[in-house]
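**Student:** fold the following for me, if possible:
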Amino acid sequence: MTRAATAEQDRSSTEDGHVDVLIVGAGVSGLGAAHRLRTQFPDRSFTILESQDAPGGTWWTHRFPGARSDSDLFTYGYRHKPWRGPSIAAGSAILEYLDEVIEEDDLAGRIRYHHKVASASWSSAEHRWTVEVTRTDTGERLRLTADFLWMCTGYYNHEAPYRPEWPGLDRFEGTVVHPQKWPADLDTTGKRVLVIGSGSTASTVVPAIARTAAHVTMLQRSPSYWFPSPTVHELATTLEPLDLPAEWTHEILRRQYIQQFDWLATTSREDPDQVHEYLMETIRPLLPEGTDVEKHFTPRYRPWQQRIAIVPDGDFFEAMREGKVSIATDTITEFTEKGVQVSSGEVIEADVVVTATGFNLLAFGGIPFAVDGEPVDFTKRVTWRGMMISGVPNMAYAFGYFRHSWTLRVDLVNDVVDRIFAHMAERGARTVVPTLRPQDADMPLLPWSDPENFNAGYVMRSQDRMFRQGDREPWTHMHEHDHERAALPEADLDDGLQYR
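**Tutor:** The predicted model follows:
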């Protein structure tokens, strides 16, 4: 069944109802949660609400040229479903993979598309959530109830991407587009394109556009770290003649990637100079002769304080060597009719400007929550191990890694939620709520992300809108995978959780 047909099939599902578990979001996180309910708790009813017209989340909404993974698919794919293909893949291949998950787990009939959650309210008297929903295709209002709410909305604000206010933008005579809002009819063939930004999106868009554009200039305020990762891991090439079962190859490559990124994360923290030199020496041979590496490729922050831009097979650098791409490191003074003037006085002329300036974080889809009639101010609440919120009953959320593949953590979170469900059943409990212990009474509320640990722009811009963390377990998060893959399976489910 095609994606369009699947979406059409569920547009008729408009009736109100009650389920044991209500999943919000049909992206990687939501489909992973649904798989767990199918396999671990087959007797529990559940529904997935998705505001878009098809599944896939980010992979469905991001349609800019070259959209692809910036994590390897052997760890970005689910633990239970081996990835078969190159390590780095296009968004369309990831959507096909997710379609297979939906078919294999028989999830098509469980997903309600065009269903946008307007509010969520918990009643202790009724031991359930009431969720108000708006159908984005018809405007109809629905009311659903659930015993447990599983938030799998990711962290993007899909409707409002981040773009700075630049003087003179309204004077520009060309086309301005943000990658999150890419028009289907935009053709950059033969055009002069200016891409503002140098993060993961820019590293994807620039080489894709450069294939047919007259020229692409990437304008960055300051450099990012880059890594030319092979599309096919050399270990995969070694294993191919052995004709191993696909599951073996998947597990071997998965463990190899985990080991590599564990090393990178740990060494970046303990010996950042070593990682800096490693990254610099990796890209030097790929750059055009005479490139000012200090100016254009030496960041102001230490490795992994922001995401490293992955360049599959060095395609970005290849486009630079061929003269199709150039880099300008400067700040924007203003837009002109023909392009952008930077602080040096130079005007970079362009027919199309792509503002690859990042996105805004949105906690829990921006949905207003209430508990027993009182609005929940998440900025006054702390996280329980990065998957539940203090004082909010029967609600878990999926939040992946910034440095490792998102799904690596989602799988670990799902393990803990599975254990909590089983623990509740053993106790005969209907409610579980993270609750500060007596020794936590004076615990400081810290930013959800420590700038010394990770300080990407989208994280810093969200500090005043996100939930908090404490200075002790179990009220912390943003740990690395090498820590959590041991810590989360051992997490004490009675530490900081109350059952009723």
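
**Student:** CA only for contacts and neighbour counts going forward, please
**Tutor:** Will do.

**Student:** biggest strand in the protein by residues?
**Tutor:** Secondary structure of the chain read by DSSP state E shows that its longest strand is strand 141-151.

**Student:** one more, for comparison:
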Amino acid sequence: MSTEHFDVLIVGAGLSGIGAAYHLQTRCPGKRYAILEGRSAIGGTWDLFRYPGVRSDSDMFTLGYSFRPWKEAKAIADGPSIREYVRDTARELGIDRHIRFNHRVRAASWSSEQARWTVEVDVGPGEERVRISCSFLYVCSGYYRYESGYTPSFPGRDDFQGQLVHPQQWPEDLDYRGKRVVVIGSGATAVTLVPAMAADAAHVTMLQRSPTYIASLPSEDPIANAIREHLPERIAHRVARWKNVALSLLIYQVCQRAPRLARRMLRGGVARQLPPDFDIDTHFNPRYDPWDQRLCLVPDADLFRAVREGRASVVTDGIRTFTKNGILLESGKELQADIIVTATGLELLLCGGIRLAVDGDVLEPGRSFIYKGLMLGGVPNFALCLGYTNASWTLRAELASTYVCRLLSHMDRHGYRQCSPRPEEAVLDTRPLLGLTSGYVRRSVDHLPKQGSKAPWYFRQNYVLDLLAMKLGPVDDGTMVFSREGRPLRREPASTERPRGVEA
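**Tutor:** From the prediction side, this is the model:
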């Protein structure tokens, strides 16, 4: 039986995958491509998460696509609106016709002799195994496990007689009206759930082991909306996008360079939203510096409003054990609960757990260096789409897709069949891929690729610098190795000078 072949296979039909397809069919119109989506719907994260209040923590002028302006009044959008935005984009641009749903990629093997990937795919509910080949494999599946989130092993968990829920597997029929709810966690999911559930629950308690930095912004961007009233749609979208890029860069740089000032500013913002006698230093004054972990955003101060009105409360304490009726804290206090929500984080999983092999050698991503934040050293014709941790995911995802298209076009012009970045590991200082101290990052650091101490092996968190490098920097930079031949790529020894553009 013959194996169907594509020039490019994109894995994932979420925000990144649909954006990648747009750039591919626009910049490389001659390429035949398909999108393999393991689930039955477009949307990725925004179709998976269905918990109350699910929303973006980035504004839609930067989380949305540069090529399709966000038209709604709210810049901080809810999950269903984002899901429809992604689906409408795919439908209007004909991208949906290239999607193969219920196609879960299990493994991919590269053959240098054939200069192609052979991809093992489970199809449909029966998981029939099929093979599809491609010349270039682009994984846009994010970096966390879709099947399950992270839940610690809580003592006495089985003793609790109420309902225990993780946001990543939210039951459609969960009725929390008039019930006592405890949300364990202090991250973006928890600060979203608490005010959303507090509207109908008897009371919601956010139980945190330690505080998180939280900032409040209006859900509507008055400056961006004013710009849209006076400028044509696409120009207004571009201006609003750059305004928000500049603002996010400024905030991040202040946090990194003047953490004490940033801490005072963030604390002051919280203090203005809560009663004068509220214990801010216990509940909203983290031990770490701003942006050592992600900054949480609450639109229209909804979390603080729920606390002010008595519909929600914050408790900072450790968990001794679950009990029959709730949670016993280290302080000896017991929180009564009908429902406990474990908003305790994600499980990171690179490339959706796809097993990668190059010429028969199984790849261990944790031992690889990452090139330009999107390719793995020594892995030919392969890229993975990763977004920023300190800004909108889509900003970097679009730069990654633009670079992939530049790379493909460069290979076509020169008749190359293979490309692979080759690190000089002896001169690279190893650093973690994600520069955050969050628990979900620390738990997975050994399984993620490493970054080096200098470009192009440095994973920048700066959109302006990345824009210059990815759109204007040379594709043939002396690190990327190209070949017209069907044989394993190699990099010349560091002591041997090789002119740029000469294939291996």
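
**Student:** TM-score for these two?
**Tutor:** The TM-score (TM-score structural alignment, normalised by the length of structure 1) is 0.94; 481 aligned residues with a C-alpha RMSD of 1.5 Å.

**Student:** skipping adjacent residues, who's closest to residue 439 of structure 2 in space?
**Tutor:** residue 345 (7.9 Å; C-alpha to C-alpha, 6 or more residues apart in numbering).

**Student:** could I get the contacting residues of the one you found?
**Tutor:** By C-alpha atoms under 8 Å, 6 or more residues apart in numbering, residue 345 of structure 2 lies in contact with 149-151, 185, 187, 439-440.

**Student:** do residue 317 of structure 2 as well
**Tutor:** By C-alpha under 8 Å, 6+ apart, residue 317 of structure 2 lies in contact with 207-210, 329-331.

**Student:** quick one: map it onto structure 1.
**Tutor:** In structure 1, the residue matched to residue 317 of structure 2 (TM-score structural alignment) is residue 330.

**Student:** circling back to that earlier point, what range in structure 2 does the next helix or strand after the longest strand of structure 1 sit on?
**Tutor:** Later in the chain than strand 141-151 of structure 1, the nearest helix or strand by DSSP states H and E is strand 175-177. Using TM-score structural alignment, strand 175-177 of structure 1 lines up with residues 163-165 of structure 2.

**Student:** one more: stretch 455-463 of structure 1?
**Tutor:** Using TM-score structural alignment, stretch 455-463 of structure 1 pairs with 437-445 in structure 2.

**Student:** in three-state terms, label residue 394 of structure 2 for me.
**Tutor:** Following DSSP: H, G, I helix; E, B strand; the rest coil, we place residue 394 of structure 2 in the helix state.

**Student:** against residue 247 of structure 1, how distant is the counterpart of it in structure 1?
**Tutor:** Residue 394 of structure 2 maps onto residue 407 in structure 1, with residues paired by TM-score structural alignment. Residue 407 of structure 1 sits 18 Å away from residue 247 of structure 1, taking C-alpha to C-alpha, to the nearest Å as the criterion.

**Student:** these two: who's more crowded?
**Tutor:** Neighbours were counted for residue 407 of structure 1 and for residue 247 using other C-alpha atoms under 10 Å; residue 407 has more, 24 against 13.

**Student:** now the more buried one, nearest residue through space, not along the chain?
**Tutor:** Setting aside the residues directly before and after it, residue 407 of structure 1 is nearest to residue 76 in space (C-alpha to C-alpha, 6+ apart), at 5.0 Å.

**Student:** quick one: the corresponding residue of structure 1 for residue 59 of structure 2 from residue 250 of structure 1, how far?
**Tutor:** By TM-score structural alignment, residue 59 of structure 2 lines up with residue 72 in structure 1. Note on residue 72 of structure 1: its distance to residue 250 of structure 1, by C-alpha to C-alpha, is 12 Å.

**Student:** no further queries at this time; thank you.
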